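Participant: quick one: sequence plus predicted model below, questions after.
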Amino acid sequence: MIDLYFSTTPNGLKAKLFLEEAQLPYRAIPVSLSKGEQFKPEFLAISPNNKIPAIVDHAPTGGGEPVIMFESGAILLYLAEKIGRLIPKEIHGRTEVLQWLFWQMSGLGPMAGQIGHFNVYAPEKVPYAIDRYTRETSRLYGVLDRRLADREFIAGEFSIADIACYPWIVPHQAHGQTLSDFPHLERWFMAMAARPATQRTYEGVENAYAPKQSLSEEERRVLFGQGTSPATS
């Protein structure tokens, strides 16, 4: 059994989507970010960066003590290696998947997250930031669109690269992007959305960046004003 600590953000949904695709038994443990549950000592013992997702694998390969992990990209890689699927064993295929996994972690996620924040959550409009991150996110969408021009999935066969990227394309409207501007990406997105595991993952899930979110001052402080603990400004 795997314990999944998550919230319905793109990164949290990445881990859930993997578990649904792999059909691994898991227990979803919601973490309310707006209530500051990510700062509780028991959660920090699992995820010292006070971010979701995090997992506890109570039945690791080879037995022994449970494996505790945080960071969504590391979780996807660990789980793929655990089941021997969704990442090729052959070196060329494996490196393709790893490159696009890290591309999502270092580029698509952070940039899309920034424009999502400034478009939806920022208490005031910051034109420079909105323009900067909209343009960079558009560039990254274009990179993925070109990549998908001659292949069904990002790294050839369906893999953790697709699982990592899809949740960050779901809130494309909040990113200021129109999918029809990226026809190959749009085709891939629709195919991903039609997968049974995707539908199970997103059942009842609201878009984390759906305009316009209404936050209390306390929720805003907890989500965006914290250092290492709720007491830190």
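Facilitator: Nice, thanks for sending it over. Residues are numbered from 1 along each chain as shown.
Participant: for the rest of this, base every contact and every neighbour count on C-alpha atoms.
Facilitator: OK.
Participant: nearest residue to Leu44 other than its sequence neighbours?
Facilitator: Leaving out its chain neighbours, the residue that sits closest to Leu44 by CA to CA, 6 or more residues apart in numbering is Asn50, at 5.8 Å.
Participant: the nearest residue to Pro211 once chain neighbours are set aside: neighbouring residues, count only.
Facilitator: Nearest non-adjacent residue to Pro211, counting by CA to CA, 6+ apart: Val120, 5.5 Å away. Applying other CA atoms under 10 Å, we find 20 other residues in the vicinity of Val120.
Participant: here's the one I want to compare it with:
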Amino acid sequence: MTTQTKPIELYFFPTPNGYKISAMLEELGVPYNVHIVHIGKGDQFKPEFLAISPNNKIPAIVDSEGPGGEPISVFESGAILKYLATKFGRFYPADPREQVKVDEWLFWQVGGFGPMLGQNHHFALYAPEKIEYAIKRYRDETHRLYRVLDTQLKGRDYIAGDFSIADLASIGWARGWERQGMDLKEFPNVAAWIERVSNRPGTRKGLELTVDSGARMDLTRDEDAKKVLFGQR
């Protein structure tokens, strides 16, 4: 089992993607330092952050004890989860066939369950005008994805069998079901899974990672933050 003597540097903001990595680090029990990147104030465009996350998105990590003992930076939440799981040999199976199952659902999340739910949030909650077609389009797709997840969870405690990075990737997004316009009575397997994963001590602690009030934002009211987040080309 790999040990970590120096803290991993986590560049974080309290979003579903940010919580993936704080939950993973807590589950692993490795030391880490939190660096708040206030995405509503444009911290993600600072040169020192772009040096480790060129897509100007959180989360990102810097591991001073990377491969060969040399520092490494990793951006994109799915890549970070795989890096940490591979390094520490946890929450990612050794068997190649089981790895495929986890990878399928990890990429399902980063390619669909996150982006589509994010568009749902945008058009239903934050857009300056209510475009009914867009709201319906993304709520319908959100509903379809919840149905896919509910079907996969039938008879399973976790998405890909054992608890894995597939669950850590999806839990932060699924906990926002109410603001996404979903009714969990339609998805009983998802409801049970959310409770099961959220009550894991490590995941719960990671999902509860807090920032001071000055580092929070309310996109339903903060017009300056909207300009930073939604006005970039």
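Facilitator: Right, received. Where do you want to start? Just so it is clear, the model here is predicted, and its values are computed rather than measured.
Participant: find the centremost residue of structure 2, please.
Facilitator: Nearest residue to the geometric centre of structure 2 (CA atoms, centre = their mean): Asn17, 2.5 Å.
Participant: helix or strand right after whichever strand or helix holds that one?
Facilitator: Following DSSP states H and E, one finds Asn17 of structure 2 within helix 16-28. Toward the C-terminus, helix 16-28 of structure 2 is succeeded by strand 32-36 as the next helix or strand (DSSP H and E).
Participant: what's the following helix or strand after that next one?
Facilitator: Per DSSP H and E, the first helix or strand lying C-terminal to strand 32-36 of structure 2 is helix 47-50.
Participant: for that next one, grab the matching residue range in structure 1.
Facilitator: On structure 1, the counterpart of helix 47-50 of structure 2 by TM-score structural alignment is residues 41-44.
Participant: what are the contacting residues of that stretch?
Facilitator: 37-38, 50 (CA atoms under 8 Å, 6 or more residues apart in numbering).
Participant: among those, which one has the most neighbours?
Facilitator: Ranking the contacts of stretch 41-44 of structure 1 using other CA under 10 Å puts Gln38 first, with 25 neighbours.
Participant: what are the ranges of the helices in structure 2?
Facilitator: All helices of structure 2, identified by DSSP state H, fall at 16-28, 47-50, 77-88, 96-108, 114-121, 132-153, 165-174, 188-198, 201-207, 223-230.
Participant: just the residues contacting the first one, thanks.
Facilitator: Outside helix 16-28 of structure 2, the residues within contact range by CA under 8 Å, 6+ apart are 10, 12, 31-32, 58-59, 77, 80-81, 88, 90, 165, 168-173, 201-207, 209.
Participant: need the buried ones from those selected in PyMOL.
Facilitator: Buried residues among these (16 or more other CA atoms under 10 Å), as a PyMOL selection:
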select buried, resi 10+12+32+58+59+77+80+81+88+90+165+168+169+170+171+172+173+202+203+204+205+206+207
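Participant: next, the distance between the ends of stretch 154-163 of structure 1.
Facilitator: When the termini of stretch 154-163 of structure 1 are compared using CA to CA, to the nearest Å, they are 10 Å apart.
Participant: so where in structure 2 does it end up aligned?
Facilitator: Mapping stretch 154-163 of structure 1 onto structure 2 (TM-score structural alignment) gives residues 159-168.
Participant: gap between that stretch and the chain center?
Facilitator: Taking CA atoms, centre = their mean, to the nearest Å, one finds stretch 159-168 of structure 2 lying 13 Å from the centre of the chain it belongs to.
Participant: what does stretch 1-10 of structure 1 give?
Facilitator: The chain centre lies 11 Å from the centre of stretch 1-10 of structure 1; the measure is CA atoms, centre = their mean.
Participant: what about the counterpart of Arg132 of structure 1 in structure 2, how many neighbours?
Facilitator: Correspondence of Arg132 of structure 1 to structure 2, assessed by TM-score structural alignment: Arg137. Using other CA under 10 Å, Arg137 of structure 2 is surrounded by 15 other residues.
Participant: what residue in structure 1 is paired with Gly111 of structure 2?
Facilitator: Under the alignment (TM-score structural alignment), Gly111 of structure 2 maps onto Ser106 of structure 1.
Participant: typed the wrong thing, it's Gln232 of structure 2
Facilitator: Matched to structure 1 by TM-score structural alignment, Gln232 of structure 2 sits across from Gln226.
Participant: what number of residues lie near that match?
Facilitator: Gln226 of structure 1: 15 neighbours (other CA under 10 Å).
Participant: thinking again about what came up before, so the residue nearest to Pro211 of structure 1 makes contact with His175?
Facilitator: No - applying CA atoms under 8 Å as the test, Val120 of structure 1 and His175 come out as separate, 9.3 Å apart.
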